[in-house]
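In: Fold the stuff below for me.
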Amino acid sequence: MNHPLCGLAANAALPAELLDRLIAVADADVAADLARRPDLSRAQAVALATRGAECAVPLAYQGRLTAADIDPATQPQAALALLDEAVGSPDWTRLFAVDPVVEHREKLASCPGLPSDVVETLAADPDLRVVVELALWTTPEVAAGLAGHPHSEVRRAVAVNEATPPAVLAALLTGEGLPPAERCLVCDREETPFVHDPQCPRLDCDLRPGASCDGSHESTTHDIWQAALGNPATPTEAVVGFADHPSALLRSALAARPGLPPQVCRRLAVDPAPVVRADLAGNPAIDEALIRVLAGDGGDDVRRGLAHNPRVPLDVLTGLAGTGKIGAALPPRIAAASPAEVEALAQSPNPAARMLVARRRDLPAGVRDALATDPDAKVVKSVAAHPGLSDTQLRAMVRRHGDQVVAEIAANPVATPELLEDLVRREPPVRKVFREVARHRRASAAALIGGLADERARPVAAGHPALPPRVVVELLTDADPQVVEAAAANPALPLAVMSDLVP
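Out: Got it, this is the predicted structure:
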């Protein structure tokens, strides 16, 4: 890979004449980067499309190419991308439906709006992969017909397809009204009974770990049930019986479904598998009584799921935040808190409650300022990136809590260049500060240069437009290819150097 040219291909300051020169010499990697440029002219996009599928396909998906620009015989992937966007020539569908390249027929099968005769051809394709792909994406009517396909892998794809009619999804769970499946991937390849070793040493084997068949295609049947349980179009009455199924994977898929009856939720709340209880904990279908029961669960995943349930009561949520790790994301219940609830949380004697509300970035000024002076470092850490804080407030937070909050302050979008410079110069250094400064839009040259010593910040800082041109040029010879590519993509790179880089 030519890292300088790949970086240059993404450089927003690259002039049109150099862009034309780069297109003319681009290899696959450079062409792929060029295809992501928003400033390509139509002529440049058409010229770039001839460099290979790596760039023609994304250009087609971006709407930069039309059917008139593409020859399906020489650029089949780009033609299929246009068909996938429903802007390709209808004549191409019949061409690809009988294409000797299986991957082309498989891609066609996922495209929308196919003519009925093409769909019929694909549904009868001799290669199972094509029929499976059709089943995943096709219309309700075609999916209903494929639900009775002799191969269970096609039925599994039908169970995944959210366009499949609810009655058909229910039938896939019960088997009622469908002929028994005749084959699966296991008995296609092995003598039954057979159980695939999860640690299979065969390099050419692509059976799923644990796949098995004793003549009843049991592992694929399990996969069909799991897919149908995860499909929101499957009727609730068809899934509730799985609450007592021996498979924890199936009970877990059930537990995550919206609209479960209360009695099913209560059954799943005492499931012996933590993964089932964790999926249930995040389900908005559970009521307050069950939420409070699950709050006493010792599983970290259960408590984390519960903390991000939009229906969790605030007192339960603050209790969870005070006793376990619930993640850094703003919980939905905190995001939806009313002004009165925000005020109450900010004044709570419980630091966990104050910490949670401090994560909001739309706090009233008075609440925000009070949290910025909170005696608890975790609360201050949560509010530190609030864009309404002043330089004076941010510096006061640094003085009070030091290294506990400096990384979050460096991430504040309105932190001044002078403050960022001071944070970079702290001794001993806080490495995360360098990484935050490297991506900060207000970082000065001095702050960026100070952070170049950090190996994780260096590739980011190398692309920052505030970096002095002489430093950017020096970084083109760096030992780290990521740094070189970032420097070549830096709009501060002198024009003469850009020109020298292009062959």
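In: alpha carbons only for contacts and neighbour counts from here, please
Out: Will do.
In: need the helices for the stretch 1-150 of the chain, in chain order.
Out: 3-9, 16-25, 28-34, 42-49, 53-61, 76-84, 90-97, 102-109, 116-123, 128-137, 140-146 (DSSP state H, counting those that start in this stretch).
In: can you check the stretch 301-450 of the chain too?
Out: Using DSSP H, counting those that start in this stretch, helices in the stretch 301-450 of the chain cover 314-323, 332-335, 339-346, 351-357, 365-372, 377-383, 391-401, 406-410, 417-424, 431-438, 445-451.
In: Let's see this one next, to set against the first:
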Amino acid sequence: MWLELAERDDLSGDQIRLLARRGDAHVVIRLLSRGLLPPDEVDRFDPPVVIAMADIAPIPEDWAWRLAASPDPAIRGALAATTHLPADVVAALADDPDLEVVAEAARSPRISDPLAQRLATHPHLSVRRALACNEHVPSHLLVALAERRAPAAELCPACDGSGHRLAEQWSCDGGHQDALHDLDYALTLNPRTPAETVSRFTAHPSIHVRWRLAVRTDLPQGAYRALAQDPTPGIRGDVAASHPALPAQTIIQLLTDADTSVAAAAAANPSLPEAVMHDLAASDDGSTGTG
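Out: The predicted model follows:
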């Protein structure tokens, strides 16, 4: 009943405070997420509630430290993932004995540059991969991860003996190749990774890296030309579809692609040269003639 009441739009201030006092953590979290209950009006220490608060606004520092000392790694990890955690608490969680907690600290928007620098050399690739996703990490560190400037990692999910689910899909002969490919994928996801850096992945052995690269719109033209010749039709099609920076010559090349879906995507590209568009319109059926 209390949770249903928390969904109402006609609650008075007194009713909201009453719900917060009588309801459980789910009720308080819902009131917080709807913006009905200011975080500074929450006066009870309840780990799920405090974690929800830390995603909305800064929380009392003593509460943050209490949660950081929780015996439950799930609570410590959830805390590390919040938006408004004090930077010194993030740094403490980066030294947590649980690897997942450390990885969440590496993803934190409150990460400091010195901490990011330290985690970029972490012996486990899962932490480096988490860091590679973080849009608050300085670009030069992302470049360093892409160029493998740090000492080689010692462990990855496929070889650390943890029974990680990825161990069933990945293999490792000591070189952590699958985990390194996943690191590169994370770097292509991160808009802070310079386009010049990720454009070197156009011939990457992982199809996932190349496919993700194909949907970025900030690459040098040479990268699009290379991706337009990728052996995977889906990658060529994504390149053909909508890149405003795609060179006209590359669009024309993709119009004659052996895969009709790629040619159709090129024909719909907004950067298609007007003269070529007129030629397509004047053809018998408006097709690209690729069969």
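In: on that earlier part again, can I get the helices of the stretch 301-450 of the first structure in JSON lines with mean neighbour count and distance to residue 205 of the first structure?
Out: Putting the helices of the stretch 301-450 of the first structure into JSON lines (neighbours: other CA atoms under 10 Å; distance: least, CA to CA, whole Å) gives the following:
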{"stretch": "helix 314-323", "mean neighbour count": "17", "distance to residue 205 of the first structure": "45"}
{"stretch": "helix 332-335", "mean neighbour count": "18", "distance to residue 205 of the first structure": "44"}
{"stretch": "helix 339-346", "mean neighbour count": "17", "distance to residue 205 of the first structure": "56"}
{"stretch": "helix 351-357", "mean neighbour count": "25", "distance to residue 205 of the first structure": "49"}
{"stretch": "helix 365-372", "mean neighbour count": "17", "distance to residue 205 of the first structure": "58"}
{"stretch": "helix 377-383", "mean neighbour count": "24", "distance to residue 205 of the first structure": "49"}
{"stretch": "helix 391-401", "mean neighbour count": "16", "distance to residue 205 of the first structure": "56"}
{"stretch": "helix 406-410", "mean neighbour count": "26", "distance to residue 205 of the first structure": "47"}
{"stretch": "helix 417-424", "mean neighbour count": "20", "distance to residue 205 of the first structure": "52"}
{"stretch": "helix 431-438", "mean neighbour count": "25", "distance to residue 205 of the first structure": "43"}
{"stretch": "helix 445-451", "mean neighbour count": "22", "distance to residue 205 of the first structure": "48"}
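In: I'd like those written out as TSV, with distance to residue 195 of the first structure added.
Out: Shown next, in TSV, are the helices of the stretch 301-450 of the first structure (distance: least, CA to CA, whole Å):
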stretch	distance to residue 195 of the first structure
helix 314-323	43
helix 332-335	44
helix 339-346	55
helix 351-357	49
helix 365-372	59
helix 377-383	51
helix 391-401	58
helix 406-410	51
helix 417-424	58
helix 431-438	48
helix 445-451	54
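In: out of the ones you listed, nearest to residue 188 of the first structure?
Out: helix 332-335 (47.3 Å; CA to CA).
In: quick one: that closest one aligns where in the second structure?
Out: On the second structure, no counterpart of helix 332-335 of the first structure exists by TM-score structural alignment.
In: And for the aligned residue in the first structure for residue 30 of the second structure, nearest residue in space, chain neighbours not counted?
Out: The alignment partner of residue 30 of the second structure in the first structure, by TM-score structural alignment, is residue 58. Spatial nearest neighbour of residue 58 of the first structure, chain neighbours left out: residue 35 (6.7 Å); criterion: CA to CA, 6 or more residues apart in numbering.
In: what's the counterpart of that neighbour in the second structure?
Out: That one, residue 35 of the first structure, aligns with residue 6 by TM-score structural alignment.
In: where along the stretch 151-291 of the second structure do the helices fall?
Out: Going by DSSP H, counting those that start in this stretch, the stretch 151-291 of the second structure shows helices at 177-189, 195-198, 207-214, 221-227, 233-242, 248-255, 260-267, 274-282.
In: hang on, isn't residue 163 of the first structure packed against residue 139?
Out: Yes - the pair residue 163 of the first structure and residue 139 passes the contact test of CA atoms under 8 Å, sitting 6.2 Å apart.
In: More neighbours: which of the two?
Out: For residue 163 of the first structure versus residue 139, neighbours defined as other CA atoms under 10 Å are more numerous around residue 163 (22 against 18).
In: ok, now which ones touch that one?
Out: 137-140, 143, 233 (CA atoms under 8 Å, 6 or more residues apart in numbering).
In: 6 Å instead?
Out: The contact partners of residue 163 of the first structure, by CA atoms under 6 Å, 6 or more residues apart in numbering, come to residue 140.
In: okay, now the residue nearest to residue 265 of the second structure when sequence neighbours are not counted: neighbour count?
Out: Among residues not flanking residue 265 of the second structure along the chain, residue 241 sits closest, at 4.6 Å (CA to CA, 6+ apart). Per other CA under 10 Å, the neighbour tally for residue 241 of the second structure reads 23.
In: again with residue 59 of the first structure
Out: For residue 59 of the first structure, which is what you asked about, the neighbour count (other CA under 10 Å) is 26.
In: how close does it get to residue 80 of the first structure?
Out: 12 Å (CA to CA, to the nearest Å).
In: what residue of the first structure takes the place of residue 94 of the second structure?
Out: Alignment note (TM-score structural alignment): residue 94 of the second structure maps to residue 123 of the first structure.
In: how near is that match to residue 105 of the first structure?
Out: For residue 123 of the first structure, the distance to residue 105 of the first structure - CA to CA - is 11 Å.
In: likewise residue 145 of the first structure?
Out: With CA to CA as the criterion, residue 145 of the first structure and residue 105 of the first structure are 20 Å apart.
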